[in-house]
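Student: could you work out the structure for the sequence below:
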Amino acid sequence: MGNPLSSGNDLNVGIIGCGKIVEQYLTNFRRLESINLVAVSDLDSSRAQAVADSYDGVRAVSVEELLAANDIDLVLNLTIPAAHAEIALKAIAAGKSVYGEKPLAATTSEARQVLEAARTAGVVVGCAPDTVLGTGIQTARKAIDDGLIGAPVSATATMATPGHERWHPNPDFYYQPGGGPLLDMGPYYVSALVTLLGPVVSVVGAASHTRNERTIGSGPREGQQVPVAIDSHVTGVLVHASGALSTLFMSFDAVKTKSPNIEIHGEKGSLVVPDPNHFDGEVQLFALGAEDWETLPVSAGYVDSGRGFGIADLATTPAGQEPRAGGELAFHALEVMESVLESATSGKAVSIGSTAHRPAVVPLTELATAVRA
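Tutor: Predicted structure coming up:
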């Protein structure tokens, strides 16, 4: 399938969902000459109007009006995860391409419907996280491709926090089905591991939780108890098609980790990879026979990037190629995470039915040039 967005013209974007995350996209859209924000919508019309008032040339409209608009090429879906599939399917039915916040959908069943509908309609699907396109993950990826660690053998990916209720005023979602540390933060880590090491063919998982209630630590509900209905600590082993093994450690029960967020180990060296929830950061190499860690020069990725760069990258994807932050990778990451949780319940290894092309390296690129009001 060709890319209906790669015409060389500016990409006209409409946003559905104007919650807190929208500010990060707006900041970067002002810096990206190829992105033309046209309209915004939210169930709370005052939030949409506030965005429109802050951004020149943008109109606040209803969801129905935005989907029907002829001057919008792509819908940026920033609704809650439970609504991701519904909004994506409506946008696709209206003939528009879609880029969504993670996850692609609440379940792989819903996500499959989105991809099938887009394929039939001939439109493009992209999905966060686009952190994998920044200089941090991309410099590490180039180091692997350049053979600096030899054949990759294993990886570890670690996320430890005592729980979002300590800072989030309404943390209930994180402790209900569909929440938890893996589904919340796992997209960053799994997408990075697939970008670095390629697709996953099977997983084994285990999970636990330390307590049945959490205490809200801030905001108007401070001191209230939140019930815990999910496992708040998840560990998984991912078997990559390459033979490399990755170990996931995702926890709302641990206090802190001193270890790096991701380490990649190969026959000739080891890499420290920066936080996959960030776009930049130092990549360090310890080569076989070396005496100390070496910080590698930035060598790949979008310089000074942020949320929204995945949309600009998607618009330049050559016809017939899957976008780097595309629906295929997002679906594969979602299936991997669902399967880790399934394995934790069943006690058995789970095969992964989907696959994803290991996205091409992003050449070192300064993409952001404009600053708009």
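
Student: make it CA atoms for all contacts and neighbour counts henceforth
Tutor: Noted.

Student: tell me, what residue is most central in the protein?
Tutor: Among the residues of the chain, residue 129 comes closest to the average C-alpha position under CA atoms, centre = their mean, at 2.0 Å.

Student: distance-wise, check residue 166 relative to residue 210.
Tutor: When CA to CA, to the nearest Å is applied, the distance between residue 166 and residue 210 equals 16 Å.

Student: the two: which is more packed in?
Tutor: Each of residue 166 and residue 210 has its neighbours counted (other CA atoms under 10 Å); residue 166 has more, 15 against 12.

Student: hang on, the earlier thing: for the residue nearest to the centre of the chain, what are its contacts?
Tutor: Applying CA atoms under 8 Å, 6 or more residues apart in numbering, one finds that residue 129 lies in contact with 101, 102, 187, 188, 191, 307, 310, 325.

Student: list the buried residues in the lengthiest helix in the chain.
Tutor: Ranked by residue count and defined by DSSP state H, the top helix of the chain is helix 327-346. Neighbour-count burial for helix 327-346, with 16 or more other CA atoms under 10 Å as criterion, is recorded at 327-344.

Student: following up with a second sequence; could you model it the same way so I can compare the two?
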Amino acid sequence: MGDTMTGDGVLRVGVVGAGNISGAYFTTFPRLANLRVTAIADLDADRAAAAAAGLPGVRAATPDELYAADDVDLVLNLTVPAAHADVAHAAIAAGKHVYGEKPLASTTAEAGALLAAADRAGVRVGCAPDTVLGTGVQTARAALDAGQIGAPVAATAFMVTPGHERWHPDPEFYYRPGGGPLLDMGPYYLTALITLLGPVRRVVGMSSTPRPVRTIGSGPRAGTAFTAEVATHVTGVLEHASGALSTLVMSFEVWAGALPRIEVYGTAGSLSVPDPNGFDGEVRIFRSGAKEWEPVPEQGGYQNASRGYGVSDLARSIARGVPHRADGRLAYHVLDVMESLLAAARTGDSMSILSTCERPAAVPAGASPELH
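Tutor: The predicted model follows:
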């Protein structure tokens, strides 16, 4: 890998895409000593200039200027999903590492080409979500790895909501190809399941669109109806390479449900895992022979983590010459699982997952992404 960064171990970051999500990264980065933002680009030059003006020492640039800049080691790709692959290819062609918001690309074909280009260029690819690096999922992982519920047998993962049109003023993109509950929220849940239980080798699934006509509920277009072009309720079973079976439900069709976010069931107990769309939260355990659930003390993960810790983890990994955790191949495998689950729902067949990935290294308790 081309592990370029400054002599003091700081990774210089150029950000492409100055939309809403960029603010979360800009809030986090100042407290991560191994990252420094140097430039911001956006198709809207005024938006890039406004974002740069609020960050000392950061300049606005065009995308092409940013890719070519000598003081950019990594391109942080915060564009819309349809542009993820194009931006990543441009950065890789310029010899830059890339870290992007999920998904890695719109399809596995695009994502595979991106990873192959990075391999040829000798640069690293990272991808959100990095929520799994926080204390919530990592404490659950530590409990599993320590055998506290015996051998994992199965898991459940539920993300249910009536739909984003209730609150989003322009929600149509959630209901077009590339959207839907699985592709929108699935990366958080699947990345957590793979972090906990390892890669997936086979899936079966079913899907439906019981309410194809949706109505915008807020904003200037409230009352406007539109048609859902994708499945709005997806359910499936994932067979992990370990043999564990995960049941997944992702839905824009459920008004209320007393369902867990993620639970893992073992031969000697059960584990309750907090919302994988967050970095922390309480982990609970029910041990065989117990009468009630008990909280699990914090046992792993980056404390007080927030969006961007995956970039810092990547910078640390470059400095140490070790694999980074929010890895492009993990993101590719997640995308492959989602595509295969939707294909299984269309055909009624089980689908073998041709890709795999390494289970990312655990984050030790009390670790810092800059130091450990």
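
Student: can you give me the TM-score here?
Tutor: For this chain pair, the superposition-based TM-score is 0.97 by TM-score structural alignment, normalised by the length of structure 2; 369 aligned residues with a CA RMSD of 1.4 Å.

Student: from the contacts of residue 129 of structure 1, which is closest to residue 171 of structure 1?
Tutor: Comparing these against residue 171 of structure 1 with CA to CA places residue 102 closest, at 17.6 Å.

Student: count of residues packed around the closest one?
Tutor: 25.

Student: what lines up with it in structure 2?
Tutor: With TM-score structural alignment as the criterion, residue 102 of structure 1 lines up with residue 102 in structure 2.

Student: who does the longest helix of structure 1 touch, helix- and strand-wise?
Tutor: In terms of contact count using 3 or more CA pairs under 8 Å, 6 or more residues apart in numbering; DSSP states H and E, helix 327-346 of structure 1 is assigned the packing partners helix 108-121, strand 125-127, helix 180-197, strand 200-208, strand 350-351.

Student: could you say which of the ones you listed is packed most deeply?
Tutor: When you average the neighbours per residue for each of those (mean count of other CA atoms under 10 Å), strand 125-127 leads with a mean of 28.

Student: elements contacting the helix or strand that comes right after it?
Tutor: Proceeding N to C from strand 125-127 of structure 1, the next assigned helix or strand is helix 135-145, under DSSP states H and E. Contact here means 3+ CA pairs under 8 Å, 6+ apart; on that basis helix 135-145 of structure 1 packs against helix 180-197, strand 269-273.

Student: gap between residue 72 of structure 1 and residue 226 of structure 1?
Tutor: According to CA to CA, residue 72 of structure 1 stands 41 Å off from residue 226 of structure 1.

Student: over to residue 205 of structure 1?
Tutor: Distance from residue 205 of structure 1 to residue 226 of structure 1, counting by CA to CA: 26 Å.

Student: just residue 253 of structure 1 next, same as before
Tutor: For residue 253 of structure 1, the distance to residue 226 of structure 1 (CA to CA) stands at 15 Å.

Student: and residue 198 of structure 1, by the same measure?
Tutor: When CA to CA is the yardstick, residue 198 of structure 1 and residue 226 of structure 1 sit 38 Å from each other.

Student: what does residue 326 of structure 1 give?
Tutor: For residue 326 of structure 1 relative to residue 226 of structure 1 (CA to CA), the value is 35 Å.

Student: surely residue 217 of structure 1 meets residue 225?
Tutor: No - in this structure, residue 217 of structure 1 sits apart from residue 225 without contact. The criterion is CA atoms under 8 Å, and the distance is 9.8 Å.

Student: neighbour count for these two, which is higher?
Tutor: Neighbour comparison, residue 217 of structure 1 and residue 225: the larger count goes to residue 217, with 19 against 15 (by other CA under 10 Å).

Student: for the more buried one, which non-adjacent residue is spatially closest?
Tutor: residue 166 (4.5 Å; CA to CA, 6 or more residues apart in numbering).

Student: quick check: that neighbour touching residue 221?
Tutor: No - between residue 166 of structure 1 and residue 221 there is no contact under CA under 8 Å: 11.6 Å.

Student: which SS class is residue 23 of structure 1?
Tutor: Per DSSP: H, G, I helix; E, B strand; the rest coil, the local secondary structure of residue 23 of structure 1 is helix.

Student: what's the neighbour count on it?
Tutor: Residues near residue 23 of structure 1, counting by other CA under 10 Å: 13.

Student: and the gap between it and residue 81 of structure 1?
Tutor: Computed as CA to CA, the residue 23 of structure 1 to residue 81 of structure 1 distance reads 18 Å.

Student: now residue 277 of structure 1
Tutor: Applying CA to CA to residue 277 of structure 1 and residue 81 of structure 1 gives a distance of 18 Å.

Student: please apply the same query to residue 6 of structure 1.
Tutor: In this structure, residue 6 of structure 1 and residue 81 of structure 1 are 28 Å apart, going by CA to CA.

Student: of those two, give the one with the bigger neighbour count.
Tutor: For residue 6 of structure 1 and residue 81, the more surrounded residue by other CA under 10 Å is residue 81, and the numbers stand at 19 against 16.

Student: what residues are up against that one?
Tutor: With contacts taken as CA under 8 Å, 6+ apart, residue 81 of structure 1 has the following neighbours: 102, 103, 104, 105, 106.

Student: just the ones in helices from those, please.
Tutor: If you go by DSSP H, these have nothing in helices.

Student: put the buried members of those residues into a PyMOL selection.
Tutor: Buried residues within the contacts of residue 81 of structure 1, by 16+ other CA under 10 Å, are selected in PyMOL with:
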select buried, resi 102+103+104+105+106
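
Student: turn the contacts of residue 81 of structure 1 into a markdown table, including distance to residue 315 of structure 1.
Tutor: Formatted as a markdown table, the entries for those read as follows, by distance: CA to CA, whole Å:
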| residue | distance to residue 315 of structure 1 |
| --- | --- |
| 102 | 19 |
| 103 | 20 |
| 104 | 18 |
| 105 | 22 |
| 106 | 25 |
